[in-house]
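**Student:** The amino acid sequence is not available; the structure is as follows:
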């Protein structure tokens, strides 16, 4: 008997199911294909998949797929093997005691997948309100798997036996690693391992990829860096460790390569300095910033960003660095000075070297900025990811300027797929939401701050401003009002006055303006630090990163409720004149 299930893979809901199983039925996947439906002029998208099974030896009854109560009462679990059972996330460790058999398929069953996927076993499908797929996957030596959950879906991975690494860090056996859209990851094994994968919301089987040269190439690059670190540590004279800048187009695994090289260095006992110049997809701070951090294995590792300490963040305010190339250079110079001050504090930090991540901005202006960053940070190695033409441009520039820089080349992982514009936007929203929410996903409590205590400020290298009399002047920074900064990520500057170069001061934290009332002199703000404890005025730097999803987490009846009156007498509200321009600092 053939069972056909039509699934909306974007939401994970079963939209049509004929011959729905009334109990456990052994099924074999016959075919699977899907297509994407896009709606013009909107961000809506829908992926429809057709999953065809072949059943063995059990009667099948028809059930209305739209009846949620019927599905809950039946709670069917269908698997490829009769001994397959549904396993929750907390029960994963007991699977490590079960030995893996190479030929675990039931006698007489046909092969499930192609040569690359034949290592998967114990696959089970649970058809309920939300589709789930659980499978035990064996990764052979030199193999890897990629997890990229679709929209509103998630995946969990547990290492059962063997050794497996993710971005250079070894997975802990029995620990559940969860990836929620738009997160994605690649797990590789050099000695072979077995993992338990549980997917929620989509049922695409996991593919084992063999023969990808990326892991070996990254290991070779680490060996080059390790040789330079040992040489710098053993030198009697002042000798700096390696300074490598990772470049390449968008979605060429620049960030993943940096994280892998950082984890390899930490495992070898080093404390490298990580510099992130990718303002759109930040790995240390929130988008719209330039940042640096020292990697330290003694600190608790962030699930996405690793173990970092001594973070130093400078404001940029831009996502598209092409909007203000001069500001990018100025902020890069300020960050390079801070990196050098940090390296001068300890010889071990100097020997550990610097790893620099860059944006996928490699056009004419982007390439010029990359060469400027290479000179500012005194780079001696440039790693080009998956773009031979970019490597030839760097070689030509090195020959013309007589720079002492070596060019390295690396392929991107085969399993790495290109991200859409919507996926990039969703990832930025995910990072912003993670900064202003508790570990359980609930939002932090907002606070009420006097409005006249806040100064909304926009930094720039220079831009033209038209005054009321029609004249245009070139200015670098500008004071703005609260109305143009609602639901926007604002950087809390460490500067205490506008009579200085504000953009050269580090960022202390971030805030989102949820609501304000000028007559009451009150501003409703959610922030990563308590602004009421800050003496004097607080300078909030405007960014292009929107945080509308943060405001939607708070109920309107709670956010717009009348606040409890305070005993303090409200100060006179600070008035923002139209088109007021501040000329101080940063020319």
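**Tutor:** Thanks, I have it. Please read all numbers here as calculations on a predicted model, not as lab measurements.
**Student:** rest of the way, CA atoms for contacts and neighbours
**Tutor:** Will do.
**Student:** The stretch 151-300 of the chain: strands as residue ranges?
**Tutor:** 154-162, 165-166, 169-170, 176-180, 185-189, 193-200, 243-247, 273-276, 289-295 (DSSP state E, counting those that start in this stretch).
**Student:** Pasting the second one now:
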């Protein structure tokens, strides 16, 4: 326990339908305990008398429908009780989705597929977490799909993923990350390669919708999809593409009326478009904060967060590596081979000669064993990070979550980099 947790112990009484919000920006930890009443964190119920620890970077909103007393040890950078909160509207949204699940279960059909959209920093991933937690608390098994390549709530940034949710998220650590389906994109935003992003989303949608059919309870539970915050121009076209790819029946629009009205105009009339307000506790992040968040997610993949992991350092000969990058610099159609378009160039695997240019880059290990297989539609074993390049010996050293040998497979270069400071 740090000194800061000994400095201050405060008791907060929340009335009905109120929320305690706090942020931790400094290198300290805050301990929260539910003394009496009932409270939840993004849909996960707090257990009375159990101590929950939150660390630097945490942005927390503990809500109570019936009122409660919370004890906080430590001094958050920001801390206040909010009496105006959208949680009742979020609960009503969950209730409407729940009715669709019940009808799907009775008919033996696919449950509601819900797309959560909105600009950056409006609480899309938080709303997804709330809706997923409410679903599993009622015995459902929904699938969570995350097509936001910028932050990576399931895997590392630069990927899109889906995950079967079977139990509520852990208060401190979120959802269990066991057995996610991960598709490699390799960039921190869709506009780095729009054509590739569309293929990745379509691939994830096809596999996810097939997975729904494997279990009756999962099929009726449906899918909840988190999206990128890019909602203008090509970003808006990506939202329309995702709606069609996943066959979404509900679109929840957070905070932006313009986007809500555009979607009402452009999507099929069978799709329900619902406008919801964002929480007043949502904080707009700077570019630096976003970069730090990406770095933290990658670090967490290799080293863990609360439960430490111990990755392995492995040397690989250049001759044993099959490294590819998806997409080459764009060229005008007139410069392309006969019958080939510039868009094709952006979705083709290009071989990369191992060398110093790989230093600090993330490499995705594809399930495709050779490039003749459709590497764009294969999911990922896992990731390694290049920590050293020895030109004389023609070897590279990678940081790997698992010991040698690595799968003998195609490695896909990611533009994301991670500098290992351990």
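**Tutor:** That came through, no problem. Everything numeric in this text was worked out from a predicted model, so none of it was measured.
**Student:** Can you tell me which of the strands of the stretch 151-300 of structure 1 is nearest to residue 138 of structure 1?
**Tutor:** Ranking the strands of the stretch 151-300 of structure 1 by proximity to residue 138 of structure 1 (CA to CA) places strand 193-200 first, at 4.3 Å.
**Student:** about what we covered before: need the strands of the stretch 151-300 of structure 1 in JSON lines (columns: mean neighbour count and distance to residue 485 of structure 1).
**Tutor:** Formatted as JSON lines, these follow (neighbours: other CA atoms under 10 Å; distance: least, CA to CA, whole Å):
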{"stretch": "strand 154-162", "mean neighbour count": "23", "distance to residue 485 of structure 1": "33"}
{"stretch": "strand 165-166", "mean neighbour count": "17", "distance to residue 485 of structure 1": "38"}
{"stretch": "strand 169-170", "mean neighbour count": "17", "distance to residue 485 of structure 1": "39"}
{"stretch": "strand 176-180", "mean neighbour count": "18", "distance to residue 485 of structure 1": "29"}
{"stretch": "strand 185-189", "mean neighbour count": "20", "distance to residue 485 of structure 1": "34"}
{"stretch": "strand 193-200", "mean neighbour count": "24", "distance to residue 485 of structure 1": "37"}
{"stretch": "strand 243-247", "mean neighbour count": "25", "distance to residue 485 of structure 1": "33"}
{"stretch": "strand 273-276", "mean neighbour count": "26", "distance to residue 485 of structure 1": "26"}
{"stretch": "strand 289-295", "mean neighbour count": "25", "distance to residue 485 of structure 1": "17"}
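**Student:** Generate TSV for those, with distance to residue 371 of structure 1 as supplementary columns.
**Tutor:** Output for the strands of the stretch 151-300 of structure 1, formatted as TSV (distance: least, CA to CA, whole Å):
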stretch	distance to residue 371 of structure 1
strand 154-162	39
strand 165-166	31
strand 169-170	31
strand 176-180	36
strand 185-189	30
strand 193-200	42
strand 243-247	10
strand 273-276	16
strand 289-295	17
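**Student:** and of these, who's closest to residue 68 of structure 1?
**Tutor:** Here strand 193-200 is closest among those (CA to CA), at 17.4 Å.
**Student:** among the strands of the stretch 151-300 of structure 1, which is nearest residue 316 of structure 1?
**Tutor:** Nearest of these (CA to CA): strand 289-295, 5.0 Å.
**Student:** looking at structure 2, where would I find the counterpart of the closest one?
**Tutor:** Using TM-score structural alignment, strand 289-295 of structure 1 lines up with residues 159-165 of structure 2.
**Student:** Residues touching the matching stretch, excluding its own?
**Tutor:** Contacting residues not belonging to stretch 159-165 of structure 2 are listed as 132, 136, 141-149, 152, 154-155, 175-177, 179-187, 200-201, 204, 208 [CA atoms under 8 Å, 6 or more residues apart in numbering].
**Student:** Now, of those, which are buried?
**Tutor:** 132, 136, 141-149, 152, 154-155, 175-176, 180-187, 200-201, 204, 208 (16 or more other CA atoms under 10 Å).
**Student:** What's residue 269 of structure 1 aligned with over in structure 2?
**Tutor:** In structure 2, residue 269 of structure 1 lands on residue 139 (TM-score structural alignment).
**Student:** residues near that match, how many?
**Tutor:** A count of nearby residues for residue 139 of structure 2, using other CA atoms under 10 Å, gives 12.
**Student:** Would you confirm that residue 317 of structure 1 belongs to a helix?
**Tutor:** No: applying DSSP: H, G, I helix; E, B strand; the rest coil, one finds residue 317 of structure 1 to be coil, outside a helix.
**Student:** what helix or strand does residue 289 of structure 2 sit in?
**Tutor:** In this structure, residue 289 of structure 2 sits in helix 287-303 according to DSSP states H and E.
**Student:** what comes up buried for the very next helix or strand once past that helix?
**Tutor:** Remark: after helix 287-303 of structure 2, the chain's next helix or strand is strand 312-317, criterion DSSP H and E. For strand 312-317 of structure 2, the neighbour count (16+ other CA under 10 Å) marks 312, 313, 314, 315, 316 as buried.
**Student:** and the helix or strand that comes right after strand 312-317 of structure 2, which stretch of structure 1?
**Tutor:** Per DSSP H and E, strand 312-317 of structure 2 leads on to strand 323-326 as the next helix or strand towards the C-terminus. The aligned range for strand 323-326 of structure 2 in structure 1 is 456-459, by TM-score structural alignment.
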